[in-house]
Every structure is written in C-alpha cells, then in structure tokens.
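Chemist: sequence first, predicted model second:
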Amino acid sequence: MIKSLVKYLLVALTVIGFMPGKESIAGQPFMLATAGTGGTYYVIGGAMADVMRKFDNTKVTPLTTNGSIENLRLVSGKRVAIGFSTPDLAYYAYNGTEMYKEGGKLDNLRYVGGGHMGAMQVVVPSNSPVKQIADLKGKKVAVGAQGSAVLTLSLDVLAVDGLEITDIKPAYLSMSEMTEALQDGVVDAAIYSAGVPTSSITNIFSRKDMRIIPYSEKKVKTYLAKRGPEKKALLKPYTLPAKTYSGQNEAVPCMAFRACLVAHKDVPDALIYSFLKTIEGHVVDLKRVHPSGAEYTLTQLEQGAAIPLHPGAAKFYAEKGVKIEIIK
C-alpha cells in the first residue's frame, strides 16, 4: 500500500512538472528522448523503458527524435524528462556555445550518467578508392541527420585527418537513410557513430561487400591533445574487433565516443534516483536486447560529467560511495 502511494505521488509530481503544451511532441509525462530507429539510442531506450516497467512499475515512453542535439532542447523545454546525448553537446548546451549559441544557455540541464561507448565507423564499398579519412575529400559522404550526435561526431572523424565539412559533399541523412544511400551508390561513404555492433552496418555488410576505414590511435590522440575538456570526456581511441560484421576479418582501429543521459533540473529527485538504481541493477536485461546494454554499470555511469549533476543522481552515486568530478 505504501509503495503504491509513493509510486502514485511520484507519477503525479512528474505530470505536474512535465505536462506537455499544445505544440509538444512528447505526449506522456515521462518521455525518454532517443534518436532514429537505425541507431543504438533507440534500441537501448526501448530496453530501459521495458526494465523500468517490469522492475520499477514506472511507465517510460521512448521518443524517436533527430538525436542528441534536439534531445537537449527537448529536455530543457520540459518536453521530455530524460534524453540521450553526449558529454560534449551537454557541455555546449549548458554553456550556450557552438550550435547552442543563438538560443542561449540551457543551464537547466543536469547530468544523470554516462552511457555506452559507441564506435565511429567509416564505411565504404570494398572497391572504393578511399583508404584513409583524408581520401574522403571531395567525396559525397553521409554524415548523419541535422540535429543528431552522429553529425557532430562525423565532424570529429573528419578532423582527425584535418578535414572540415566544406572539404566533402555532405549528405545529411538518418542512420537508416545512410544505409540505403550507401547500398544504392548515392553516397561514396557513410560515417556511423553508434554502439557495436551497429545494426545498420550489420544490415549492409550482409547484403554487399563493404569495408571500414581505419584511423590510428596515434592520430586520435594527436587530435584530442588539441581539443578541450568536453572532447576528452567524449572520445578515446578504440579498436573494432575482427568479425564484428560479416566479412570483416581484421580488427579496425578507429575512435569511440561516450553516450550520456541528461535530465531537466526539475525532474523529481526520486524519479532520477529510481531510474539509475533500476537500470544499474538490471544490466543483464539491457544486454539481452543489445550488447551495449551491458555497459550501463556503475563504472560507466560515473563517467563523462561535464555539467552539474542532478540531485537524484548525486544521491544514487553517494550511496554507491562514488564521488563524481565534473570535467573542466
């Protein structure tokens, strides 16, 4: 009886604080902003919603969006309670810089926790003349949808070899659209940034002869040495294991990024605490849906904070004996 009353009050508080307006695309009191259907955020978000329903008796509705850039605006505007993003974008949004400069600071955002690591994979047809990132110059390259983390991460991939978006012919496509364009020969390459294995890459490797362009650990470290704290919270060298995809028989050096979860500061502390406790306690269930679900352990959740911590998250980490240091 007491537990049911607490749950009722928790949902009531959430409804009061996050009731969408007429123009809202949210439609539910506890929405989790993910991304497009071809990416890992969408899959993991669905798994989290299932875990919360089964083990915490809380309804969480995953929302398909354009991705991380949009998600932070949705969270800030109380259109959703929690959203997937990346530490660098959260940093830019909170401080009102880069792509968030015009709209001003979104300083009502709070960090919930670090998420899975995803690989930044450049895919080309096997017979492509592209052998390294620099060879993409002048080529038509799918770089992700406008408003997505895939797009901003693609800029990082290009920059590893000194390229800018103006050096290529960019195609702003969603993950699923990227795969179709690459398969049909509409683009010369596609830059995928998602958890491993990436379903879109798995699909295209099963249909056509493709390969992944390598870029070395040395190049990645050289690039990161020139960047600020937000990129150091986000990126690191990574090696894609051999046989991740059909016909990919060798390991491929590349770069990995960290996902994260961000909430509005007014989301009830009890909700964020319950969310983290339930997710961390049922990693096995997340893994059953996608291998990246296995990464939502305390070791990963405590990483990547570049903006202030949500009080509900602070309580969760304190109980675990973990002190979160904000990366500066």
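Modeler: Noted; the coordinates are in hand. Numbers count the residues shown, from 1 in each chain.
Chemist: drop to CA atoms for contacts and neighbour counts, all remaining ones
Modeler: Will do.
Chemist: who touches the residue nearest the centre of the chain in this structure?
Modeler: For the chain, the residue nearest the mean C-alpha position is Ala259 (4.0 Å; C-alpha atoms, centre = their mean). Applying C-alpha atoms under 8 Å, 6 or more residues apart in numbering, we find Ala259 in contact with Phe84, Ser85, Thr86, Pro87, Gly114, Gly115, His116, Met117, Gly118, Leu234.
Chemist: next up, a second structure to put side by side with the first:
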Amino acid sequence: MRINRRTALLGGLGAAALGAMPAAAQDITFFRIGTGATAGTYFPIGGLIANAISNPPGSRACADGGSCGVPGLVATSVASNGSVANANAIAAGTMQSGFVQSDVAYWAYTGTGIYEGRPKADGLRAIASLYPESFQLVARKGSGIKSVMDLKGKRLSLDEPGSGTLVDARQILAAYGLTEKDMKAEYLKTQQAADKLKDGTLDAFFSVSGWPNGAISELAVTTGIDLVPIAGPEADGLVKKFSFFATDAIPDDAYKNTPGVKTVSVNALWVTSIKQSEALIYAITAALWNANTRKLLDSGHAKGKVIRLEDSLQGLGIPLHPGAEKFYKEKGIIK
C-alpha cells in the first residue's frame, strides 16, 4: 500500500516518524506483518523483522554505511489470532503478509484439511521458512500429567478458535485416540491459559511456538511446570501421515528447572500474496537476509538465531513469491 506524504499527514502519522522527511513529497510503502498473540513468539520475531526491513524516508543509514532496509518502507508487526487468521487476511487482501504454520499454509493453498469445502487461498506465496515451531504441551507441576494419555479428565486448553495450534492439537489428540470429549476442554490464548494454570484452574495447555515462549518461561519460574512428551509410535504415525510434521525436541535449558522432551514441530513461514509486486518482495527478501538484519535477529530473540538463509526453503508447502524466488536464485539457494 503506497501513500504520498500529504496523505500520510492527513492520515495521522506521528510527527516523530515524519520529522526527518524532506519537504518534497515522498512515497511511503506500508507493509503489515500479521503475527500472533503478544505473549507468543510470532509477535516479537515480527517486530524484529519489521524493524529490520523498514527504512522510511529521512531515515539514517546504518552505522556501517549499509542499507538497513527497503527505502521508503514502513513495516509493522500486527498482533492477530495466529496462522489461520493470517492466511485468511492475506487471501482477503487486508494484510500484506503474515506468519503462517506450514500445515495451515498448505491446507489454505490446496483447499484441503481445515479448508475442505472452502475456496482455495491459492494466491498465497512464501517469502521464507523461518524456524521450526515446536508443539509444547505444558502441564502444571503436580498435576500428574506425564503423557498425552494422562490428559483424560483434565482441564486442558487447546488454544483459541482460528489458531493453527487448535487445529494441530486436535490432530495430536486423535493420534493418541483421544478427543476433546475425553477432557474438560477450553479454548484460550496462550497468556490466558498460562494465567489460569498459574491460579490452579487449568491443568495443561497446548502451544505451538518457537522456544522459549515468554508466557511459558514465566510459568517455569513462578509456578513450576512439566513439559509433556509428544513421542512414541503415536507421534511417529502422525509424522508419517502428515508430511508437514517433523520430529523435534525441546532441550533441557529451554525453560528454567524444566527437563526437555521429545515432541513434533511444523515450520513457521513468512507468507505474502501473489498480488504483491515482484520488486517489493525481492527487496524485502534481500533486506531480511542482509548482514544488519542478521545482527538484529541474533541479539533480539533466542529464536532469531535459528532463522538462517540456508534453511529458508525448508518445508514451504506452497510456492515462493516470484520476488523471493529471484533473490534465492541469485544467491544460489535455488539451483
């Protein structure tokens, strides 16, 4: 979305953002990144990337003289209900881009899975695969939940409606022969679930995110938690049935005083629309992978360190945007 300086002023942009702009009219490109709940991993990672790729008119160059982002671009990290909501918003044209789990992106693009019987979102295109998203089944210490089967009769949150976590939590339960009817199911955002677990009114909750998750980290320190493994023949069958799942592990040092576990994961994708111009997405992809962005990712969040160019095409499940594809070909990532 492009607007000139006069329109931007009329639209109420802050004086601080525009104070350094020269008097001549300049174009600004606004680019929103749909993320997830503020307590999760999507939102802070989205903020880092938005900061890295932004370079509005009047901005100073980086300290080393290199470009810090895309000239004229103002990117923002927008909190949302997660993967499904982001895929829908991109398809509807109300969001320029967003983070979407690889399974949800595949279903939306092909019109299968949770999108069965609904119009395909076949305009979705990938910018990059960012990092694995671990399925984190968090139980209150002392709840007696040591395995997925122990969830029977317990108070469990499967995450909020519209989230990719809810979709996958149901699949995980099914792999173990369980349904929501076998437990006291609730449908809460991660922070809400964490708050209820803290006050003892919830026994466990699912979260699909990169570790460490802020809300879970706080629980580990203040309340005490157990991570419940998602492993064994049931998990192996899940990975075999759905190609977008992968075996994964959360290490011992992810959360304080909490032993790590084996689990499963999907990939976090940065997705846009085929309607976005090739030149813009090429420039954004280049900005994502430049040296200055690397510094921000490495210092800004634990999961930022695993966002790597060499892994940028893993488990996409949907086609690349032509602008991103052009960049990866130039870098030799696509042979």
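Modeler: Perfect, I can see it now. Worth saying up front: this structure is predicted, and the values here are computed from it rather than measured.
Chemist: care to give me the TM-score?
Modeler: The TM-score (TM-score structural alignment, normalised by the length of the first structure) is 0.84; 295 aligned residues with a C-alpha RMSD of 2.0 Å.
Chemist: my guess is Cys254 of the first structure contacts Lys218. True?
Modeler: No. The pair Cys254 of the first structure and Lys218 fails to qualify as a contact (C-alpha atoms under 8 Å) at a distance of 10.2 Å.
Chemist: neighbour-wise, which of those two wins?
Modeler: Neighbours per residue, other C-alpha atoms under 10 Å: of Cys254 of the first structure and Lys218, the larger number sits with Cys254, 23 against 10.
Chemist: can you tell me which residue in the second structure aligns to the more buried one?
Modeler: Using TM-score structural alignment to pair residues, one finds that Cys254 of the first structure aligns to Thr263 in the second structure.
Chemist: wasn't its match part of a helix?
Modeler: No. Note on Thr263 of the second structure: no helix contains this position according to DSSP: H, G, I helix; E, B strand; the rest coil, which reports strand.
Chemist: secondary structure element for Thr247 of the second structure?
Modeler: Assigned by DSSP states H and E, Thr247 of the second structure belongs to strand 246-250.
Chemist: report the aligned residue range of the first structure for that strand.
Modeler: Matched against the first structure by TM-score structural alignment, strand 246-250 of the second structure falls on residues 236-240.
Chemist: the matching stretch vs the second structure, average distance?
Modeler: Once fitted to the second structure, stretch 236-240 of the first structure is off its aligned match by 1.6 Å on average (mean C-alpha distance after the TM-score superposition for the first structure).
Chemist: in the second structure, what residues pair with stretch 65-80 of the first structure?
Modeler: Counting by TM-score structural alignment, stretch 65-80 of the first structure pairs with residues 80-95 of the second structure.
Chemist: buried stuff in that stretch?
Modeler: Within stretch 80-95 of the second structure, the residues that count as buried by 16 or more other C-alpha atoms under 10 Å are 80-91, 95.
Chemist: and if you look at stretch 91-105 of the first structure?
Modeler: Residues of stretch 91-105 of the first structure classed as buried: Tyr91, Tyr92, Ala93, Tyr94, Asn95, Gly96, Thr97, Tyr100, Lys105 (neighbour count, 16+ other C-alpha under 10 Å).
Chemist: just the endpoints, please. Distance across stretch 205-225 of the first structure?
Modeler: This stretch, stretch 205-225 of the first structure, spans 34 Å end to end (C-alpha to C-alpha, to the nearest Å).
Chemist: now the helices for the second structure?
Modeler: Chain-ordered helices for the second structure, with DSSP state H as the definition, fall at 5-10, 15-18, 42-53, 83-92, 102-110, 164-175, 190-198, 214-222, 233-241, 278-288, 291-300, 322-330.
Chemist: would you reformat the ones you listed as CSV and include distance to Ser143 of the second structure?
Modeler: Putting those into CSV (distance: least, C-alpha to C-alpha, whole Å) gives the following:
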stretch, distance to Ser143 of the second structure
helix 5-10, 54
helix 15-18, 50
helix 42-53, 29
helix 83-92, 30
helix 102-110, 31
helix 164-175, 18
helix 190-198, 10
helix 214-222, 14
helix 233-241, 23
helix 278-288, 43
helix 291-300, 34
helix 322-330, 47
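Chemist: out of those helices, which one sits most buried?
Modeler: Each of the helices of the second structure was assessed for mean neighbour count using mean count of other C-alpha atoms under 10 Å. The highest is helix 102-110, with a mean of 25.
Chemist: what is the orientation angle of it with helix 83-92?
Modeler: 30 degrees (axes from the mean of the first three to the mean of the last three C-alpha atoms, to 10 degrees).
Chemist: against which helices or strands is helix 102-110 of the second structure packed?
Modeler: Packed against helix 102-110 of the second structure by the contact rule (3 or more C-alpha pairs under 8 Å, 6 or more residues apart in numbering; DSSP states H and E) you find helix 83-92, strand 261-273.
Chemist: so which of these is nearest Glu186 of the second structure?
Modeler: When those are compared for distance to Glu186 of the second structure using C-alpha to C-alpha, the nearest one is helix 83-92, at 18.5 Å.
Chemist: ok, and what's touching that closest one?
Modeler: Residues external to helix 83-92 of the second structure that are found in contact with it (C-alpha under 8 Å, 6+ apart): 34-36, 80, 95-101, 104-105, 108, 121, 123-124, 162-164, 271-273.
Chemist: and what of stretch 216-228 of the second structure?
Modeler: Residues outside stretch 216-228 of the second structure that contact it (C-alpha under 8 Å, 6+ apart): 136-141, 145-148, 194, 198, 255-261.
Chemist: trace Gly142 of the second structure over to the first structure, please.
Modeler: With TM-score structural alignment as the matching criterion, the partner of Gly142 of the second structure in the first structure is Asn127.
Chemist: quick revisit: what number of residues lie near the spatially closest residue to the match of Cys254 of the first structure that is not a sequence neighbour?
Modeler: With C-alpha to C-alpha, 6 or more residues apart in numbering as the criterion, Thr263 of the second structure has its nearest non-adjacent residue at 4.4 Å, and that residue is Ile230. For Ile230 of the second structure, the count of nearby residues is 24 (other C-alpha under 10 Å).
Chemist: which residues touch the aligned partner of Ile230 of the second structure in the first structure?
Modeler: Matched to the first structure by TM-score structural alignment, Ile230 of the second structure sits across from Tyr215. Residues near Tyr215 of the first structure by C-alpha under 8 Å, 6+ apart: Gln132, Ile133, Val252, Pro253, Cys254, Met255.
Chemist: same check, this time on Val70 of the second structure
Modeler: With contacts taken as C-alpha under 8 Å, 6+ apart, Val70 of the second structure has the following neighbours: Ile53, Ser54, Asn55, Pro56, Ala283, Ile284, Ala287.
Chemist: try Phe135 of the second structure
Modeler: Phe206, Ser207, Val208, Ser209, Ile230, Thr263, Val264, Ser265.
Chemist: distance of the third one from Val261 of the second structure?
Modeler: When C-alpha to C-alpha is applied, the distance between Val208 of the second structure and Val261 of the second structure equals 14 Å.
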